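Undergrad: Please work out how this folds:
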Amino acid sequence: MIKKYLITTFRHLRRKRLFTALNIFGLAIGISVCWVIYRIVSYEYSYDKNLVQKEKIYRVVSGFVFDEKESYNGGASKPLYQGIREQMDGLEHVVPVFENTFRSVEVDNPPGSPLRFDDQKGVAAIDSAYFNFLEYRWLSGTKSSFLDNPNSVVLTEDRAKQYFPDQAPNEILDRTITYYSYRDTITRTVAGVVANLPQPTEFNSQEFVPLPYIAYDLNIWTNTNGSDRLYLQLDEASNPAIIAEQVDDIIQRKTREWRDQSENTFNFKRWIELLPLGESHFATHIRESNIRKASKPVLYGLMGIALFLLVLACINYINMSVAGIPQRTKEIGVRKTLGSNKKQLITQFFLETLVTTVLAGILSLVLTKLVFWLLKDIIPEGITPFANILEYIGFLLLLSILVAILAGLYPGWLITRVNAINVFRSTSLQTKGSKGFNLQKALIVFQFVIALVFITSALIIGKQLQYSIKSDMGFNKDAVVLVQVPYRYVFEDKYDGKQFPLLEELKTISGIQNVSLGAAPLSEGYASSAYEYSEEGKPAISRQVFKKWVDTSYVNLYNLKVLAGRNLHESDTPTEYVINETAVKAFGFASPQEALGKFIGQKDEKLPIVGVVNDFHMRDFYESIDPMAFQMEKSNLTNFNIKLTSNTDQWQNTLSEIEQKWYRFYPPESFSYTFYDESIEQMYKQERQLATLVNLATFVSIFISCLGLFGLAVLTAFQRTKEIGIRKVMGASVEGIVRLLSKEYIVLVIIALVFASPIAWFAMDKWLEKFAYRIQIEWWMFLLAGVAAITIALLTVGYQAIKAAIANPVKSLRTE
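TA: So this is what the prediction gives:
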């Protein structure tokens, strides 16, 4: 019986090759997108899934309020782990992980020269709790040999292969590694090698050095560094809320002691929270450079996109299948006459759907590779298209059954309504005006609702991204090239101060309009401090102020406007400030002129304000403009800002000249430049990724919707064949018939636009809320999306409408 069903199925699919191809392709797109998103979501939710008692592990994170702005830091004060161990119960493990970055690392390599690795990261200072907390598998060495030697180091398997290629773990024991930091040098011996932790994991350190016990000064309790992480594993009876209160109490007591001792008047709020390890990977409100984050709302959005595209593919299959039913009425009538019951007819149709879905799944193997390539900037590193082929097969089978049920239920039920007697009376399945046909129109409307939401979202996201990059930022970024002295050379004696003679050399190049040393106006890295202004008889005003070290050419190079006073004077150490407009208001000055001559700073280190410049964006458009102060300190001037002339044809030669002069002062490998406008665009990488994803979803949703619309057009043209023939005989023009057949599709798209507009507005308004500086959602965006959808719909059905309009009316009216 199954064999006969399969033979009939393949015969039908072969006979209707066009519809079969469209169905397979539409379903394949939906399946491949679902698989790719499944891979991404399952990867993100698998962080540290193999960790024992994961639900009892928490990260200590620090919350702050500066100038009424709340922020979080993923680190904790270095001494906090000591206070917790000494003063608290209810904890299985208290685990400090203090990350270090080194200027360079040298590995002994007898009999050759030592191997050198610059800017090496992933080196963590730990104590005995770490290896009790995480169950590493030791490939060589022991935990005790590591902890007994303060100058030892343990490497992960990957780092060992990097330092000692082609050597077994036991062969590298007692080999030496020299670490060059920015202030000292230490040589360590390899005490062990541990296997890599199962990926993905938050515990990404690659080298481990012993953490010495230090009696920290009181002021260190008030410092927080995001690279100093602290983990707590609670015992079974402990309450996380109570533990968090106790940890916070330790910090608050130490902060009060520090305030009393230092007589500090800066007003800020600080507290401690316990973050469950399972939520750490998704804590995007905590900005961390050394730990990758994932956004749950983004993942939910991805899952929503997958669901919608799969539903669109199913709707497309339903519409295409219903479009083909009128042409199968004779087949169905014959089968019923020969004794087929409803169950057999539905089984036949379900088998056709299942076979079509399986074939689509096979095609999706190829499309999945394409989707991975298109989303290569979005898909996290470490995710492969098919890590486990059995997982994919299981996913495909489950999805095939689900799609077969969703896509085959309604058409399968519809074919059972065919009346065999009517078939042989030369009538067909009449669905026009029936609930079935109304449902089909509703499905088309639903498809275009989704497509219009994506179209509108793509327009708004693109407009906001353009606004963030192209709008006036308060400075001129055009034709500016950034070159940074690598940090590893800043503290080397032989390179000390070499940026200044290099600066004079660069000024002699004809293709350079201006050159300055200083931190770029808008950049990802920044520093801030609490500055105070006090006036006799009034309470002191404390504000968090962002600091930028610049030279005297900086203001002119970026075309900043001096609103009052003057520019900075050249100085080896800070002697004065130039502040922005926001700082003027923050310290309560009535005007820029009033701020001149006033002293701001910290305690007895206050300096005069000599100038005020216009506000400019120092961070991305998610953040508002904050108080800022320029100051000059030569030791902090390590970034070159080079303004090229307007002659773009000369730029390449100018860059070559810059490179040649650079080599006279610094090693060749240290030279690297970026155009400033490109680096600003890079800051919006996440937004560009979102735009790429939405654009792809828009294309797929439109494509699938058009397939469904094509099926509806075929059905309508078939049902109205005789009507069209009569109209032509009565004198109707081709243009009039095309307009007649097309107008109902325009109505469907307009209905979809009515439903899609509020959905798109709500979703995009929520997304734009995160930006301190944003575009306004305007009516023309929805109109443009509607016009685009109507145009696409008319192009889709136009061919079928024209084909029906130019058909020979004699054939249309011929008695069957």
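Undergrad: Please count neighbours and contacts with C-alpha atoms only from this point.
TA: Noted.
Undergrad: Helix, strand, or coil at the residue lying closest to residue 223 once chain neighbours are set aside?
TA: Closest residue to residue 223 apart from its sequence neighbours, by Cα to Cα, 6 or more residues apart in numbering: residue 77 at 5.6 Å. The local conformation at residue 77, judged by DSSP: H, G, I helix; E, B strand; the rest coil, is coil.
Undergrad: run this one through as well so I can compare:
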Amino acid sequence: MIYNYFKIALRNLWKNKVFTFLNILGLSVAFCVATLLSIASLNNLAEDQFHTNKDNLYKVYATEQTSKGPEEVSSRSTPFAPTLKDEVPGIKKITRHLEENVVVSYEDKELQLDVSYIDPDFFEMFSFPVIKGENTSPLSQKSSVALTQETAKLLFGNEDVIGKTILLQGQDAKEPFIISAILKDIPKESSMGFDLLVAYENNAYYKQTLDDWSSRFHSVYLQLDEGVTTQQFEERTRAFVAQYYRENIENAIRDGVQKDANGQYYQLRLFPYVDSVFTKFKGGIAKTSRIMPYLILCIAILILFIASVNFINMNVAKGGQRLREIGMRKTLGATKSQLFIQLWVESLFVFSISIILGLLLGYALLNDFQTLFRTSGTFGTLLSPEILSLFVIAIILITLIAGGYPALLLSKLGTLKALKGKMEARDSNRLRNTLIVIQFSIAILLISGTLVLNKQIDFLRHKDLGFDKSNVISIPLNGSLDSYTALSRLRNELQSEPEILSITAADNNLGSGRDGSGYMSISGFDYEGRSIKTHNLTVDYDYIETLNLELVAGRSFDRQFATDSLAMVINETMAKEYGKENPLDVVVSFDDSIRYKVIGVVKDYNFQGLKKEVEPLTFYLDPNVGYYYAFAKINPDKAVGAYDKIEKAWNKIEPEATFLGSFLDENIDRTLRREKVLTKIITSGSIVAILLSCIGLFAISMIVVNQRTKEIGVRKIVGASVPGLVKLLLSDFLKLVVLAFVIATPIAWWMSSKWLEDYSYKITLNLGVFIIAGLIAIIIAMLTIGYKTMHAALQNPVKSLRTE
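TA: Now for the predicted structure:
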């Protein structure tokens, strides 16, 4: 019996080769795209899920009430973590975490590596297993260091590395460390990355900040005792805050700041570590959103839905031509269940072939997909029991709904109606039209999203940021030389080159450089009886000129003025904070002996990126703070030659350090990486959705035109024109696309508005974007069905009637 079902199924599928091909093509493409998108989404959702203690790991932050509203404070001070654990009950484990790029040397090798300074509890909290060496406490000795497998191979090749000594560049000299353990390579799903782990006490700031609660520069993670909630933790820390943050609270009271809902001025809080990559801060509170991976998953589901809709529509429409076959089977004794199974087996056969072809195509395209969409996901992402179970259930449901519905609809027809070849057209047409409207609503929604995303990214890329981003190269000072020596030698090497116009330096980058590092320096102080906060930037001479920042008052730092070591240049937003009519009158005392004077004001520029409004910023010349980046302004007509000469000079002064120079416009583009990936995914989804919708529309138009062959012939005989017939055949379908536009536009507008809320600088939505999306859908629909309708309208009516 089963063999007979398959034999008849193959015979019917072969008989209708065109529709079988269109079904398999649409479903294969849909399964391929849906599989790849699911891999990307699930890989993102798997971030940090490999940690054994994942459900009880948290990052500490604080919400501080200020005169501008609640603000988030993530970085902590050196004494914070040990004091918190000693005085607040409910903390099982705690670790500080400071990440820096450090030059590491072994014999003649010298590399800049990612070093994390951590506390001993780190190894028990996080699942980064030791595979060789000291297993229980890898950093029990201050001079111990733990390496990942990849780092060990990079430094030592295949040698046994346990017990060997490497040198880490300190502030003044290279310091020796003994390798005590090798860690398993960090999973790709980890949001935390490092090459080496070193005891926290070895960081350059440790001794000078040992008892300093005001200097905050690292993160703190903790693990709560079983049964302790985050709310209980927050309540238990209030006495701790009252004692160690008394000055912050007193300043808030003095400045008339409003308390939060719980009557607090400064509240310690936690958010789950597994939410790290999905967390943003709004109003000083951590907000977790997994919209992006779920959006990708939704696009995958929508594409499968469109392909399934095509399958249902084609099977129902084509099933009208099999009514006499069904009626004859019923006359010969076939039951409804037998007819259902026969028709469902045909659907299952098509789906099975499509799934296999889709998976094979997805596997073939995986490498290109990973590169294009910047994902490390593989087919292994889908191999967990939970994911496989969901995948199997989804396939069964899709085949039952997409394949079973047409089978059920056709099998329940009465014998006489089936033999007469008649079917309730009203019900089937209503279903068909509804599904076409849904299809094109989805397509228009995706097209609208693509247009809005592209427009927003184009707006951000071309926005005037207030500095010269196209003719300036940033160079990480990542070698073994101290930053002042490296900068001086770089200047000497390039001063005679006509391609190089100026060179300067600072302790932070603009945008995201090739080294991927960056940090914030924020300080708070009292000025005329009120608290002020500012971002700090230590710069070298010529920084303002090199970046072409606009001075609106005063002057820049000048080598002719020895007093500029105690001078400040501020931005316009900082000038407003001081509240002086003339900001050049501002003099600030940071302690009893040192007084800093404002000598200049620069026009506001976007030093933090494009998602934040400009905040207060102060420039200093501080010989006690090292530089991390050099900046070279180049002749725009000789950009390629200038870059090559800078790289050559760098390789001469720092032969062991990798040159990671990049243009600032590249750095800005890197900050938009997430938006670019999302745009690629939605654009790809739009293209696939439109193609699948067109396949379905083309097949339906073929069936409808064939069904109306006699009507077309009669209309031509009585005088109907070709344009009139084309309009008649097109109008029914175009009405459905227009209805889809009316339904999709408000939804697309709302979704786009919500997405744009994350940006301080954004485009203004207008109806034109959505009208363009609708027109694209209408034009594509007309082109899809235009050929077949035109061909039908041009047919000889006599031939049409004879055929009928």
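Undergrad: Would you mind reporting the TM-score between them?
TA: Once the chains are laid over each other, their TM-score by TM-score structural alignment, normalised by the length of the second structure reads 0.87; 780 aligned residues with a Cα RMSD of 3.6 Å.
Undergrad: In this structure the residue nearest to residue 223 of the first structure contacts residue 228, no?
TA: Yes. Contact between residue 77 of the first structure and residue 228 holds when scored by Cα atoms under 8 Å: they sit 7.3 Å apart.
Undergrad: what are the ranges of the strands in the stretch 251-400 of the first structure?
TA: Taking DSSP state E, counting those that start in this stretch as the test, the strands found in the stretch 251-400 of the first structure are 269-276.
Undergrad: quick one: the strands in the stretch 451-600 of the first structure?
TA: Secondary structure of the stretch 451-600 of the first structure (DSSP E, counting those that start in this stretch): strands located at 480-484, 512-517, 527-533, 541-549, 562-565, 577-580, 599-602.
Undergrad: So which of the ones you listed is the most surrounded?
TA: Per-residue neighbour counts averaged over each of these give the maximum for strand 577-580, namely a mean of 26 (mean count of other Cα atoms under 10 Å).
Undergrad: what about that one, distance to the chain center?
TA: Relative to its parent chain, strand 577-580 of the first structure has a centroid offset of 35 Å by Cα atoms, centre = their mean, to the nearest Å.
Undergrad: neighbours of the nearest residue to residue 360 of the second structure once chain neighbours are set aside, just the number please.
TA: With Cα to Cα, 6+ apart as the criterion, residue 360 of the second structure has its nearest non-adjacent residue at 7.9 Å, and that residue is residue 32. Residues lying near residue 32 of the second structure (other Cα atoms under 10 Å) number 26.
Undergrad: Thought residue 362 was touching residue 32 of the second structure, still the case?
TA: Yes. Judged on Cα under 8 Å, residue 32 of the second structure makes contact with residue 362 at a distance of 4.8 Å.
Undergrad: so where's the longest strand in the first structure?
TA: Of all the segments assigned as strand in the first structure under DSSP state E, the longest by residue count is strand 91-107.
Undergrad: just checking, what packs against that one?
TA: Helices and strands in packing contact with strand 91-107 of the first structure are listed as helix 80-87, strand 115-126, helix 128-133, strand 176-180, strand 228-234, helix 487-490; criterion 3 or more Cα pairs under 8 Å, 6 or more residues apart in numbering; DSSP states H and E.
Undergrad: Highest mean neighbour count out of the ones you listed?
TA: When neighbours are counted by mean count of other Cα under 10 Å, the highest per-stretch mean among these falls to strand 228-234, a mean of 22.
Undergrad: Which elements pack onto that one?
TA: Contacts of strand 228-234 of the first structure with other secondary structure elements, assessed using 3+ Cα pairs under 8 Å, 6+ apart, are made with strand 57-66, strand 91-107.
Undergrad: Tabulate the ones you listed (CSV), appending distance to residue 438 of the first structure.
TA: Formatted as CSV, the entries for those read as follows, by distance: least, Cα to Cα, whole Å:
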stretch, distance to residue 438 of the first structure
strand 57-66, 55
strand 91-107, 63
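Undergrad: Nearest to residue 294 of the first structure, out of the ones you listed?
TA: Nearest to residue 294 of the first structure among those is strand 57-66; the distance by Cα to Cα comes to 16.7 Å.
Undergrad: so where do the helices sit in the stretch 201-350 of the first structure?
TA: 240-262, 277-280, 296-324, 329-337, 342-374 (DSSP state H, counting those that start in this stretch).
Undergrad: how about these in CSV, adding mean neighbour count and distance to residue 639 of the first structure?
TA: Output for the helices of the stretch 201-350 of the first structure, formatted as CSV (neighbours: other Cα atoms under 10 Å; distance: least, Cα to Cα, whole Å):
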stretch, mean neighbour count, distance to residue 639 of the first structure
helix 240-262, 16, 35
helix 277-280, 19, 34
helix 296-324, 22, 35
helix 329-337, 18, 77
helix 342-374, 19, 35
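Undergrad: Residue 123 of the first structure is nearest to which of those?
TA: Checking those against residue 123 of the first structure by Cα to Cα gives helix 277-280 as the closest, at 20.5 Å.
Undergrad: And residue 549 of the first structure, how close does it get to residue 512 of the first structure?
TA: Taken as Cα to Cα, to the nearest Å, the spacing of residue 549 of the first structure relative to residue 512 of the first structure amounts to 22 Å.
Undergrad: Residue 637 of the first structure now?
TA: For residue 637 of the first structure, the distance to residue 512 of the first structure - Cα to Cα - is 19 Å.
Undergrad: Over to residue 204 of the first structure?
TA: In this structure, residue 204 of the first structure and residue 512 of the first structure are 43 Å apart, going by Cα to Cα.
Undergrad: got it, and residue 599 of the first structure?
TA: The separation that residue 599 of the first structure has from residue 512 of the first structure, given Cα to Cα, amounts to 37 Å.
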